[in-house]
Structures are given as C-alpha cells and as structure tokens.
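Asker: Got a predicted structure here, sequence first:
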Amino acid sequence: MNKIKLIYEGKAKKVYETDDPSLAIFEYKDSLTAFNAQKKDTMQGKGRLTNLISATFLKLLQDKGIPTHFVKLLDDNHQLVKRLKIIPLEVVVRNTSTGSLCKRLGVEEGLDLVPPLVEFYLKNDELGDPLVTEDHIRAFGFASKPHVEKMKELCLKVNEILSKYLFERGIKLVDFKLEFGMDDEGNIFVADEISPDTCRFWDLTSKERLDKDRFRKDLGNVLEAYEEIWRRIADWDKSCSAEYRANILVYLKEGVLDTQGKAVLSSLHSLGYDEVKNVRVGKYIKITLTSPSQEDAASRVKEMCEDLLVNDLIEEYSFELEEI
C-alpha cells in the first residue's frame, strides 16, 4: 500500500490518500502539543509509541466487537485505516474528576465518577473545541439523534473494555477522548487514535501520570511515560505482532587481546593447519521475540545487546533478523 497524496496534516498525524480509495495511511509524528497547540515540542520516538499503542487498543476493541477504522499496522510510524466521513464531535468519557472538569466546575480532583460522565465537544480549533449539549448537536445538525445514541453506546462499551484491560496491567483509565466516522452506508466506527495523547492513564498504586499531562504540567519524563504504557501492553496483543529470530554475533574489538583465539590458533597449528594466520573467537546468541514490526524488533535487539549481551568496552556485535 503506497502513499499517493497528503490529505490532511494535524497536530499529531499526517493522513495520506492511498491507491485504494477506501483506505488511508496514518503517519504518526513526533510532535507534542497542548492547550490547543499553544504549547509545542518534538520528542524523537513519540510517534512510534503513539502508533503502536493506538494500534494495540484499536485491535483489542475490534476483537471485542467494537467497529474501528483500524486495518493493520504498516510499520513503527504508520498504520492503514478505513477512510471515513468524520463526525465533527469529540466524545469524552470521564471515570475520575481531573483536568478541565475540575477547572470548569470547581470540583476536587480524583473523585470517582459512577456512572462515568459522557461529554460532547465540537471539533473546532478556532473556538477551542467547546463543550456542547445533545440539544446543541441536534439543533445545529452536528449529528443525528440515532448517531449520538450510537456514539454514547460505543463509548461506554469502549470504557468497559479498556478499563478492565488496563486495570489488569496496573493502570487506571481516568478519562479518554474518542472520535467517530461514518462509511458510505452510514455505519459508525471509532476513528482517530487511542493513546496517551488522547487518554489519561494513572498508575494504580502510585497515581503517577502516564500520559500527555506530563507535558501539559511540565512534569518531565514524557517519553518515559509513553514507553511505560507500551511496555505494559506490548506483550498482550500478539495479533498485532509477528515473531522474529535474531542471530547475534558478539566478538572482541580489534586490538583487544583474544586469549581464547590464540589458544585455538595454537591448537590448529599443532594439527597441521599452518595456513591459519589469525583466530578471533566470539559468541553466537539466538533470540526469538515478538514485535509489531521488523523495525521495532531490530530496535529491541539492539537495546538488548547494548544493555546486557555485549560489553561495549571490549566487544562489538552484529545481527541478522528474520521473520518466522
């Protein structure tokens, strides 16, 4: 599937037309924005994490019967999605009081909301995405009553699925934003993304924030928080992943005394292999791993080598990677 033309570029993604008119490609960017793009930054690797996390959540929802626009993961920064007519509303589900809700109503942060609150916001950057009521939505034709009811129904199902899924991984789903789109037959799908950019995640035990609030509030360690979310969910979506075998060769750097190599050379000479002039002895390591893409698998193998498998003071390494 090839990118044909850039259709749209937003704060976090680029959307491309493909050679199939029913499909589009999302490219996740490394940019971070807050307060309607008044605060901006770029963090290398952030696009990869939001792409992988969103793909995992969307695939999970599909497996549970929720219609989404997700088709497949293409690589670390790209995913293939259905082209839809986007409904101009953002739907926010709140399980815990925080953020704009506390500011708007003057309520205490951290209150559990049972049942969860469902709020609608008009997608309009110039107006600051204002809160709207269902009466506003019907009066101005932003969406029909059946579509509003369907969006609410899907939001509450998504909340139930993701809350349970994340709770099992030590994460509290505080709130999240969903967007929706329609196909040519009028069917509604969950669209856009589900990631730390669009959700609030708190560690169940420490209450540490693991989402874009770290950027909004200047808490630091933004990328580390996204990585922590990915670490906790990465092993649970095998359907988004493939299996790879890494064949790793570790060997001493040139100039480092190789006593084992000298011993082998001496033994070869004693057996009559006098044509052998030098021997360097290394170690061979074979690792099998699951990963959403070959690019991601290669990155993880590199991390393993540098964190554990190779002494970078005296050793070098190379590896080959194959999908199995």
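Answerer: Structure received.
Asker: alpha carbons only for contacts and neighbour counts from here, please
Answerer: Will do.
Asker: Doesn't residue 11 belong to a helix?
Answerer: No - per DSSP: H, G, I helix; E, B strand; the rest coil, residue 11 lies outside any helix segment and is coil.
Asker: and the comparison structure, right after this:
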Amino acid sequence: MKLKYRGKTKDVYELEDGNYLLKFKDDVTGENGVFDPGANTVGLQIEGAGKAGLRLTKHFFEILREKGIPTHYVEADLDKAEMIVKSATIFGEGLEVICRYKATGSFIRRYGKYATEGQDLNGFVEITLKDDERQDPPISADALDLLGILSLEEYKELKALTRQISDVVKIELQKKGIVLYDIKLEFGRTQSGEIMLIDEISGGNMRAYKEGSYIEPLELEKQMIES
C-alpha cells in the first residue's frame, strides 16, 4: 500500500490491484474553529468525524449503487475508517460541484446584495476550481470548455448527475425531517471515460437543517443512521 496523497480530511493510498484506499480523518474544513464545508482549510478536529463521515458515505453510496448511478465506491471498513474505491482521473487539478437548494454560506457572501439567507435556489448547480491559493474561484461552463478542463457536453452530463445525486440525498434527509441547504460533490472519469461520483457524501460536505437549526456533521450522521 503506497501513500499517494495527504488530503485535508482523507489520506489516499494506492493498492496493488489498482484500486485506492481512502483513510478518513477527524479533521474537518472550516475557519477559526468553525466548521464550513465550503472552506479550503482545515478548521478543527472533531473526534469521531472520520468514522461518522464514512458511515454516512457508505450509506449514500450504496443507495446510489442500487439506483445504477456511477460512483467510485467498492467497499468500506467502518471500524478502520477506510473505504476502497476505483481508480479515477480528475478534471484539471480538481473541481468542486455544489448543488444549492437554499442560499447560505459562500453564496450569500458573494451575492448577498441580491440574495437573502435561506432563499430557495431550486437546486442551483455551480462549479468551482480546487485552487486554495485563489480561494476556489467559481467557473462557468464556457470557461471550463475554453481551458480544456471539461467540454460543454461533459458539463451538461456533470450538471445532470449532480442534480440526480443531490436529489437522492435530499429525499433521504427529508425522510428524517431534515432539510438540505447545499451539498458539495466531486467527480472524475473512469478508465473508459465515463463520469462518476468520487470522494464522499457526508455531513462534512453538506449543510443540513432541522426545524430551522443547523445540524453538525456528527449529529447528522446519528440522525440519519441511528434513528
């Protein structure tokens, strides 16, 4: 097992069979000790966050597999906080795809002159470049195509997959009385060029509320899995 990359919330190892192992950590993104799924720095450690994130990720990836939606998921070991995934190539140096159902976070910081907190956004999809130095700038479909990162046809496919996957998560949360405000997803290509969901689906990459109150990542996992 060869270490390939130390990430903010996961370490990545290459396995002999060509698959990869993701080791989930208790680090979560945020600023000044406050969790923020849209932040590009590690803000704090939450004991148990790694296993909780994997537990929820496993839950959602297995639902997506049942629905025939392509992902990199192979299997997970909850006790070890490890997940085995298929090999994938990323777009450029990485993209983050955000599906927004209600306005909050960076959307309000950018567009607060026109938008209000909690405003309905109807599953608005935006893409940002993974670029810590430039604060993960948003990028348009035309710019992605122009820069050779993602073709216009691939953008359409990516946007449709994002809405499909996000709606699955939204509906699952609704079953527990939880409202999804936004979710951050990542995608890559299979060896044959098919677009598939990669990374994770956990409380660490979404904002969810219940009865108007924000639900912390660990509490979200408890409400979704244990209740």
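Answerer: Now that the structure is in, tell me what you want to look at. Source: prediction; values computed, not measured.
Asker: After superposing, what score do the chains get?
Answerer: The pair, once superposed, lands on a TM-score of 0.89 when counted by TM-score structural alignment, normalised by the length of the second structure; 214 aligned residues with a CA RMSD of 1.5 Å.
Asker: Based on its surroundings, how many neighbours for whatever residue of the first structure lines up with residue 165 of the second structure?
Answerer: Superposed on the first structure with TM-score structural alignment, residue 165 of the second structure falls opposite residue 158. Look at residue 158 of the first structure: counted by other CA atoms under 10 Å, it has 22 neighbours.
Asker: what's the answer for the one 5 residues further on, then?
Answerer: Neighbour count for residue 163 of the first structure, taken as other CA under 10 Å: 18.
Asker: Repeat that for the one 5 residues further on.
Answerer: Using other CA under 10 Å, residue 168 of the first structure has 13 other residues around it.
Asker: what do we get in the second structure for it?
Answerer: With TM-score structural alignment as the criterion, residue 168 of the first structure pairs with residue 175.
Asker: And for residue 64 of the first structure?
Answerer: In the second structure, residue 64 of the first structure lines up with residue 67, judged by TM-score structural alignment.
Asker: ok, so what distance separates its match from residue 159 of the second structure?
Answerer: To residue 159 of the second structure, residue 67 of the second structure is 18 Å away according to CA to CA, to the nearest Å.
Asker: Distance check, residue 68 of the first structure against residue 179 of the first structure.
Answerer: 10 Å.
Asker: oh sorry, the question was meant for residue 91 of the first structure
Answerer: For residue 91 of the first structure relative to residue 179 of the first structure (CA to CA), the value is 6 Å.
Asker: what do you get for residue 236 of the first structure?
Answerer: 24 Å.
Asker: Which one of the two is surrounded by more residues?
Answerer: Shown here are residue 236 of the first structure and residue 179; by other CA under 10 Å, residue 179 has more neighbours (20 against 14).
Asker: that older thread, which neighbours do residue 68 and residue 179 of the first structure have in common?
Answerer: Residues touching both residue 68 of the first structure and residue 179 (CA atoms under 8 Å, 6 or more residues apart in numbering) are 190, 191.
Asker: Can you verify residue 178 of the first structure is assigned to a strand?
Answerer: Yes - assessed with three-state DSSP, residue 178 of the first structure lies in a strand.
Asker: Show me what it aligns to in the second structure.
Answerer: By TM-score structural alignment, residue 178 of the first structure lines up with residue 185.
Asker: so its match touches residue 202, yeah?
Answerer: No - here residue 185 of the second structure does not reach residue 202: they are 10.0 Å apart, not a contact under CA atoms under 8 Å.
Asker: Pick out whichever of those two has more residues nearby.
Answerer: Ranked by neighbour count (other CA under 10 Å), residue 185 of the second structure and residue 202 place residue 202 first, with 26 against 20.
Asker: Enumerate every residue touching the more buried one.
Answerer: Residue 202 of the second structure is in contact with 52, 53, 54, 56, 57, 217, 221, counting by CA under 8 Å, 6+ apart.
Asker: One more pass at 7 Å, please.
Answerer: 53, 56, 57 (CA atoms under 7 Å, 6 or more residues apart in numbering).
Asker: quick one: which of those sit in strands?
Answerer: Using DSSP state E, no member of those falls in strands.
Asker: in the longest helix belonging to the second structure, what's buried?
Answerer: Ranked by residue count under DSSP state H, the longest helix found in the second structure is helix 152-174. For helix 152-174 of the second structure, the neighbour count (16 or more other CA atoms under 10 Å) marks 155, 158-159, 161-163, 165-170, 172-173 as buried.
Asker: ok, average deviation of it from the first structure?
Answerer: Taken over the aligned residues, the distance from helix 152-174 of the second structure to the first structure averages 1.1 Å (mean CA distance after the TM-score superposition for the first structure).
Asker: For that helix, enumerate the helices and strands it packs against.
Answerer: Judged by 3 or more CA pairs under 7 Å, 6 or more residues apart in numbering; DSSP states H and E, helix 152-174 of the second structure is in contact with strand 95-102, helix 141-146, strand 179-189.
Asker: and it, how far from the chain's centre?
Answerer: Put simply, helix 152-174 of the second structure sits 12 Å off its chain's centre (CA atoms, centre = their mean, to the nearest Å).
Asker: Apart from its neighbours in sequence, what residue is nearest the residue nearest the centre of the second structure?
Answerer: With distances taken as CA atoms, centre = their mean, residue 185 lies nearest the centre of the second structure, 3.3 Å away. Spatial nearest neighbour of residue 185 of the second structure, chain neighbours left out: residue 97 (5.1 Å); criterion: CA to CA, 6 or more residues apart in numbering.
Asker: ok, now residue 290 of the first structure?
Answerer: residue 243 (4.4 Å).
Asker: I'd guess the one you found is in a helix, am I close?
Answerer: No - under the criterion used here (three-state DSSP), residue 243 of the first structure is strand, not part of a helix.
Asker: Looks like residue 185 of the second structure contacts residue 98 (just checking).
Answerer: Yes - counting by CA atoms under 7 Å, residue 98 is a contact partner of residue 185 of the second structure at 6.2 Å.
Asker: wait, what's in contact with the equivalent of residue 226 of the first structure over in the second structure?
Answerer: Using TM-score structural alignment, the partner of residue 226 of the first structure in the second structure is residue 217. Taking CA under 7 Å, 6+ apart, we find residue 217 of the second structure in contact with 203, 204.
Asker: counterpart of residue 33 of the first structure in the second structure?
Answerer: Residue 33 of the first structure maps onto residue 29 in the second structure, with residues paired by TM-score structural alignment.
Asker: and what of residue 130 of the first structure?
Answerer: Looks like residue 130 of the first structure aligns to residue 137 there (TM-score structural alignment).
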